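okay, structure incoming, though there's no sequence with it:
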């Protein structure tokens, strides 16, 4: 389940792609199936990286010759040279960081002139519902520390020399799931999720595995109103 739409990116054989906060590797895996030179996934969580490597080796490596590297690292101190990557991705990370602007500085530093930055955060409306329903949703260790106004995020990125080239909302069907989860947060944490939450969880798992066309079309239609994430695509001004 990708948040970034790779069809909105122009990927060519010589490009290097970085995913900052790659989690279990969903965007690394997707990028590796494109016609690029190299993909790097970076995350603080070693369990995430191990899961990403295992899935890559089992499902992706047999399908591609693109070199892929997984590294442990901090978004505030990226271990790469200036301008090292043609495409930099950062999805659902900045809302966890107290100093998110320093992270944007680092994303800017490692992005090559003329390169692309794809970044997403939870959308303000659905996120406010989650915060209203459950303090624990955002108060847990490593949880969300802010609700982004999408224009505030856009302005913060554009101040660093980027130009917005595209945007969209994503994951409308996940908004109701998180509202249900927040509503019954205590029961879910005790391992006693009520039937509606269990049923919705099974539905989302089925959707991810099977990707049925009618459900994909339904979510696309609902994304403008209910999309849980807002996704921006920027180009770093300057000659590549």
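Thanks, I have the structure now. Computed from a predicted model, the values in this text were never measured in an experiment. Numbers count the residues shown, from 1 in each chain.

please count neighbours and contacts with C-alpha atoms only from this point.
Noted.

please name every helix or strand in contact with the lengthiest strand in the chain.
The longest strand of the chain (DSSP state E) is strand 111-122. On a contact count with 3 or more CA pairs under 8 Å, 6 or more residues apart in numbering; DSSP states H and E, strand 111-122 meets strand 85-91, strand 229-236.

can you list contacts of the next helix or strand after that strand?
Per DSSP states H and E, the first helix or strand lying C-terminal to strand 111-122 is helix 124-133. The contact list for helix 124-133 (CA atoms under 8 Å, 6 or more residues apart in numbering) reads 137-138, 147-150, 175, 178-179, 182-183, 226-228.

next up, a structure to set beside the first:
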């Protein structure tokens, strides 16, 4: 595989492979959550795109339910984005011919030829093509992917060769992709799709699994140049490739890609600025079962020193507080002068007597490497050290409390050189 000579294509392809690799590592559920706007935009496009097709007794209810599922509607709609009106298309592995109908109807292609291993699928496809009025410029025939030749593709004057949702069904997808690549005449593009890693692996007909590393190596070994690649519907990887250095079709696809962030609105609990202030401590409510407790001015900021009682029962807490108003969180610098005996730190926001936010840090479990680490406590951040516990509306808070939980006789000394209020 050689890289495209187009800088735009090259950068897009590299970024897309990286995105897909991330999606593989985090899995289907997390990908669904993190990339929800992307999947929703594609789903809506698929729903708006799809129109029912005419069929007969050869097309079962089960078949129709599968092909008309939201994910398949999304796949059909996106595939049509790769087509240009009047083009001649050849498809390998046609199923029941639904994609053929979408290409003819919505893609307005000029001619279609489908090759399928299963005779009953070929019969159903030809009947469906005829029922929808496309028999004169579309046909399907029985054939084997591994028998495909460049002469066959050239004979049809093929502009785009499609092989979607096929390679996972064959025992040697590397060999299959090499056959497809070798069959490409100059100027003919290839569109391939396979399931994302961790998706559709429970389907018994699927005998091959894929990941970024394998698909990239398959394309490289087949001598293909990848012009466009993308994840679709949190289910598939679409790859546009050819034996040429560039492809005009990649620009066509890019132009039809939804802008999923165009209408996003900043969440109300996200801050837009940080107001850095000199720490001015106020009386803390967290002074319990202590033999000593002091809050003093440090060289910079304020200093908390406390010792827990060695005799009293119950928990021991030593804290420091700061007044706040109309905030969305805090940026907090801490100098941990002596925290070896601290069982836990708590960072609380209060609106009057009600706690509206809490983060918790257990120093014995994990500590920053910095001498004076800075912590960012905001509702949308789970936190690395201070872990978010429960957060409501911080904008109602009038006080921030930072306090330590100590064992009997335990000591703590910290300084807070700087604070910044997220607003």
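In hand now; what should we look at? Everything numeric in this text was worked out from a predicted model, so none of it was measured.

work out the TM-score between the chains.
The TM-score (TM-score structural alignment, normalised by the length of the first structure) is 0.61; 170 aligned residues with a CA RMSD of 2.6 Å.

coming back round to it: and the contacts of helix 124-133 of the first structure, which of them are in helices?
137, 138, 150, 175, 178, 179, 182, 183, 226 (DSSP state H).

now check the third one against the second structure: what is it aligned to?
Okay, so that is residue 150 of the first structure. Residue 150 of the first structure maps onto residue 212 in the second structure when the alignment is built from TM-score structural alignment.

where exactly do the strands run in the first structure?
Counting by DSSP E, the first structure has strands at residues 16-20, 38-43, 68-72, 85-91, 111-122, 162-170, 229-236.

if we can go back for a sec, okay, and the longest strand of the first structure goes to which residues in the second structure?
Going by TM-score structural alignment: strand 111-122 of the first structure matches residues 184-195.

buried residues, the matching stretch. List them.
184, 185, 188, 189, 190, 191, 192, 193, 194, 195 (16 or more other CA atoms under 10 Å).

what sits closest to the residue most central in space within the first structure if chain neighbours are left out?
Centroid check for the first structure by CA atoms, centre = their mean gives residue 91 as the closest residue, at 2.3 Å. For residue 91 of the first structure, ignoring the flanking residues on the chain, the nearest one in space by CA to CA, 6 or more residues apart in numbering is residue 120 at 4.6 Å.

contacting residues around the one you found?
Neighbours of residue 120 of the first structure in contact, by CA under 8 Å, 6+ apart: 3, 4, 90, 91, 92, 93, 229, 230, 231, 232.

circling back: excluding sequence neighbours, find me the nearest residue to the match of residue 150 of the first structure.
Residue 212 of the second structure's closest residue in space is residue 21 (CA to CA, 6+ apart), at 5.9 Å.

so the helix or strand that contains the one you found corresponds to what in the first structure?
Counting by DSSP H and E, the element that carries residue 21 of the second structure is helix 7-34. Helix 7-34 of the second structure corresponds to no residues in the first structure, going by TM-score structural alignment.

who's in contact with the next helix or strand after that helix?
Counting by DSSP H and E, the next helix or strand C-terminal to helix 7-34 of the second structure is helix 36-49. With CA under 8 Å, 6+ apart as the test, helix 36-49 of the second structure has contacts from 32, 70-71, 73-78, 232-234, 258, 260-261.

rewinding a little: restricted to buried residues, select the contacts of helix 124-133 of the first structure in PyMOL.
Selecting the buried subset of those in PyMOL, with 16+ other CA under 10 Å as the burial test, is done by:
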select buried, resi 137+138+147+148+150+175+178+179+182+183+226+227+228
